[in-house]
Structure formats: C-alpha cells, structure tokens
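Undergrad: generate coordinates for the sequence data below:
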Amino acid sequence: MALNVYVGSLTRYYAGGWESVTDRTGRERRWKAEAGQPRAAGVPKKDHERIQASVLTWRRTLDSALAPHLTEPLSWNESPEAPWFTDWMGWDGFGSLVLWAAYAEQPTLSRPAVLPRDWDDDAALVRSNADGFHSRFSHLVRNVELWLPTTLDFTFEAEDVDGRRVIVGSSTTLRCQLAELNAATWKMDEDEMSALARGRPEGDPSFEVSARQAMAVLSGLAGQAVKHRLPMKLDY
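TA: As a prediction, the model looks like this:
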C-alpha cells in the first residue's frame, strides 16, 4: 500500500483537489505514452462549499475540546488559495524512521540491520509507547496520522473530518522532535536533507538508509506545514 504525506487545507484534501506523487507520475507516463492525446481532465469537481463547511465545523468542535491546552484558537487557511505540498514516502521509509526514533530512546536495544516485517510490534516501539514512558519523539512514534498547525506537547485520539478515529499531533512539535532526532544521530544539515529528499534510495536500501530518506522528506514537509500554518496528514 502506498503512503504519501500531504500538507494543505483539509478542504482540498477531502475534495480530491490534489495529486499524489505516485498518481502524478502515472498520469504523466500515460500521457507521454499517448502522444498527441489531450491530458486527462483529472478528478471531477466536488461540492467544495459543503466540504469546507464540514471541515470548519469539525475544527470548531476540536478547538472547543482543546481550548484549555491551546495558547491561541485553532486556525489555518481553508480557502481555495491555500498552498499545498505532498511527497511520497512509502510505509518502509516511514516505518524505518519511526523505529529509528524508538531505538534512539531505547539505547539498551540494538537496532536491526533491516526493517522488521512487523515493525509496528517491534520491542523498541512497544517500549516507547508504554504507559508512563515519556517519549522524546512522541509525535512520530505514537501512530499519529494528522498533525495540526499548533503547539501541543501531547498527542490525542479524535475523529477526523470523515469520522475515523485517528491519533492527532502537532506539526510544530513534530518538526522540533525531528530536528532533535537528527541532531542526536545523523547531524545532517539543511542542504544535505534537501538533496536527499529530492532523490530515492536505489535497490534494497538498509534500515538506516530508508530512515534517513524518510527523515529528509518528513522534515521538509513539516517545515512547510509550520511555515504556512497548514495541517499535515498521512494519505494511504
């Protein structure tokens, strides 16, 4: 199953007014293979006003519930003009980064050479999610699917716009935790991470190579989420 990361308004996301890297590559290849044929029209238009109203209602409800923990109300751009960003990561890349963070705070355990098949049951990750354990990388290792553009020192479970139960975190906190993880392990600078995010590992990359690649991609998108004050979510 493919895994993409999206940054932008939730109205655009749920209306389908965006395109993943995988979809865009496939469309461009199909178009090139059909020389002389017009490009596909893309996804049909949906009721943006209805979706936007649902998103704003959902945000108000969440804002009310989180009010005691917020320094300012939840707010971000849900207009059609809001910018959006996306990149492909893949579950192996994301899983490698999550486990890399877990092993960084579980120094008594040895990191594997390759990503375990059932990485979400790995001993290091289980320890990082144990009751009472204060994880330094909680907004990465706690099965978060949606990061909001606000500052929170905790993650929580809530319904998303579609009514699914998901774990929610903070893009601001995630960005700080990713920077801390990088500083504690690879110490990559911004230029190195930008170059790494533009490429793709070749062959069958090791656990560490996959984790570094995912770090570069996720850090870049978290930076856009913070800069533009927009939600970030996993898409799969």
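
Undergrad: make it CA atoms for all contacts and neighbour counts henceforth
TA: Noted.

Undergrad: which residues in the chain form strands?
TA: Listed in chain order, the strands of the chain (DSSP state E) span residues 4-7, 85-88, 144-148, 156-159, 165-170, 232-235.

Undergrad: so which of the ones you listed is nearest Ser194?
TA: For the strands of the chain, the distance to Ser194 is smallest for strand 85-88, at 12.7 Å, taking C-alpha to C-alpha.

Undergrad: tell me what that closest one is packed against?
TA: Counting by 3 or more C-alpha pairs under 8 Å, 6 or more residues apart in numbering; DSSP states H and E, the packing neighbours recorded for strand 85-88 are strand 4-7, helix 21-33, helix 207-228.

Undergrad: redo those as a markdown table? Include distance to Ala184 and mean neighbour count.
TA: As requested, the helices and strands packed on strand 85-88 are exported to a markdown table (distance: least, C-alpha to C-alpha, whole Å; neighbours: other C-alpha atoms under 10 Å):
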| stretch | distance to Ala184 | mean neighbour count |
| --- | --- | --- |
| strand 4-7 | 24 | 24 |
| helix 21-33 | 30 | 13 |
| helix 207-228 | 13 | 22 |
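
Undergrad: let me have those in JSON lines, adding distance to Trp100 as columns.
TA: Written out in JSON lines, the entries for the helices and strands packed on strand 85-88 read as follows (distance: least, C-alpha to C-alpha, whole Å):
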{"stretch": "strand 4-7", "distance to Trp100": "19"}
{"stretch": "helix 21-33", "distance to Trp100": "25"}
{"stretch": "helix 207-228", "distance to Trp100": "7"}
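
Undergrad: quick one more, to check against the first:
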Amino acid sequence: MMNSESAVSRIRRFFYDTEIPFGLAICRICLPLVLMGMVLPRWSVCRELYSADGATGQLSVGFGYIDLLPELSGSAVAALYAILMFSLMTLCVGWCSRVSAFVACVLMSYFSMLDCVSTMTKYTAMCSHMLLILSVSQCGSIWSVDSWLTNRRRNLDPTQPTFAYPRSAAWPRRLLQFHMACVYFGAGVTKIHTPTFFTGDQLQYWMLTHLNYQHRLGELLSGYP
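TA: You can find the predicted model right below:
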C-alpha cells in the first residue's frame, strides 16, 4: 500500500508540480516561426491548393469519405489563410496566446487535410497537436505581450504584489514530451518494417523529389550514396 501511494504521489508530482513555463514560452515563440516557413510559400497558391477554384486532395478520400471537409471559394480560402498567418504571428509575440494557438490549430488542420499531397506531413500533424496543447496551457504567461499587459496593469494598481514569474502545472510540457516521443517511436516501428529504409532507397528517393518542399542540398547529396 505504501508503494502504491508513493507511486501515485510521484505521478501526481510529475504532472502537477508547478514551474515557471520557460519551455512553453520557447515552444510558443519557435513553433509559429517554423510553421511560417511552410505557410508563407503557399500563400500565393492557396486558391489552387485549398479552394473549390483549384484542385484539392482531401486526406479523407483515402479512407472512403468523399468531400468530408467543405471546399470553400477562393476568396474565402484566401481570407482564412490570412487569418492563419495572422494567428501564427500573434502567437509568436504572445498576444491573445491561447486564442491564437486554437485558431492556428483549427486552420492548420483544415488546410493540411485539404491537401494531403504536399501540405499534410508528419510534422504538420505534430504541430497541429502541439498548437492544441498550447491553447490550453499558460504559454503566454511570460515573454509575451499578454504578460507585458498583465504586468502593466499590476504596476498601475498599488495593491497588487510586485513582479514575479508566474508558475503553472507541468502537465502541458509533459504532454508535449509524450506526444513527440510517441510519434517518433511509431515512426521508428514503421521504418523497422520497411526494407527500403535500410537500403537507403527511400531516403535517396525523397532527396530527389520535391513532393513536400524543395531541398536542393538533397539533390546534391543523393549523387554521392
């Protein structure tokens, strides 16, 4: 019984110990910057990739669900794509952090599932889940516009205590860690059952194609197997 109680207390401490959310703040700043590297190049062709004016490739088609997601007009898609970029920028600077993360999560998932050929990748799926976790965390409590506004209001009120870094439960950071670990563990198990991964053919083929992005260094390296 003693061991059971100590194990429960350790698990509780693992998830619910309070900490200053430095890691969440770094993730909140860096994740949108990484996603912008994918989102910005597609801005000029968002009508063709994601709207009814172009040629979408819905992920749901492969599972037997035709037109599971609504395909909007080109103007509506352009507006939503602009909102996606704006939400990523506001998340990076930490303005309305939770709302920005949730909006970015919904729109990123929507556009990714509309284009399974090039937009839907392993890391876009991972980033969508990470955005969802950030939307329910205290990622904007430090190093953000939100924290600056909070401290400004506190300084105007003499009854408020002096500045101190806010603390929050550790479970959002733990969920991010578990998420990353599970994804890469699953990827490793998949590669174990893929003979072309061990021969190097799969990697060489990926370096020679531009299915997801251009990688000119891959073309150079593929010439020296």
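
Undergrad: what does the TM-score come to for these two?
TA: With the length set by TM-score structural alignment, normalised by the length of structure 2, the two chains reach a TM-score of 0.25; 104 aligned residues with a C-alpha RMSD of 6.2 Å.

Undergrad: about what we covered before: so which of the helices and strands packed on strand 85-88 of structure 1 is nearest Thr57 of structure 1?
TA: Among these, strand 4-7 sits nearest to Thr57 of structure 1 (C-alpha to C-alpha), with 19.9 Å.

Undergrad: report all helices and strands that that closest one contacts.
TA: Contact analysis of strand 4-7 of structure 1 by 3+ C-alpha pairs under 8 Å, 6+ apart lists strand 85-88, helix 207-228, strand 232-235 as its packing neighbours.

Undergrad: out of the ones you listed, nearest to Leu178 of structure 1?
TA: Shortest separation from Leu178 of structure 1 across these is recorded for helix 207-228, at 6.6 Å, computed as C-alpha to C-alpha.

Undergrad: just the angle between that closest one and strand 144-148, please?
TA: 30 degrees (axes from the mean of the first three to the mean of the last three C-alpha atoms, to 10 degrees).

Undergrad: just want the angle from helix 207-228 of structure 1 to strand 165-170.
TA: Our comparison of helix 207-228 of structure 1 with strand 165-170, counting by the same axes, to 10 degrees, yields an angle of 70 degrees.

Undergrad: against which helices or strands is helix 207-228 of structure 1 packed?
TA: With contacts defined as 3+ C-alpha pairs under 8 Å, 6+ apart, the secondary structure elements packing on helix 207-228 of structure 1 are strand 4-7, strand 85-88, helix 91-104, helix 171-184, helix 190-198, strand 232-235.

Undergrad: could I get these as TSV with distance to Ser210 of structure 1?
TA: Below are these laid out as TSV (distance: least, C-alpha to C-alpha, whole Å):
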stretch	distance to Ser210 of structure 1
strand 4-7	15
strand 85-88	13
helix 91-104	5
helix 171-184	14
helix 190-198	11
strand 232-235	17
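
Undergrad: Arg165 of structure 1: which of these is closest?
TA: Each of these has some distance to Arg165 of structure 1 by C-alpha to C-alpha; the shortest is strand 232-235, at 13.6 Å.

Undergrad: buried residues, that closest one. List them.
TA: Neighbour counts over strand 232-235 of structure 1 (16 or more other C-alpha atoms under 10 Å) mark 232-234 as buried.

Undergrad: so what touches it?
TA: When contacts are taken as C-alpha atoms under 8 Å, 6 or more residues apart in numbering, the neighbours of strand 232-235 of structure 1 outside the stretch itself are 3-8, 145-148, 171, 221-222, 225.
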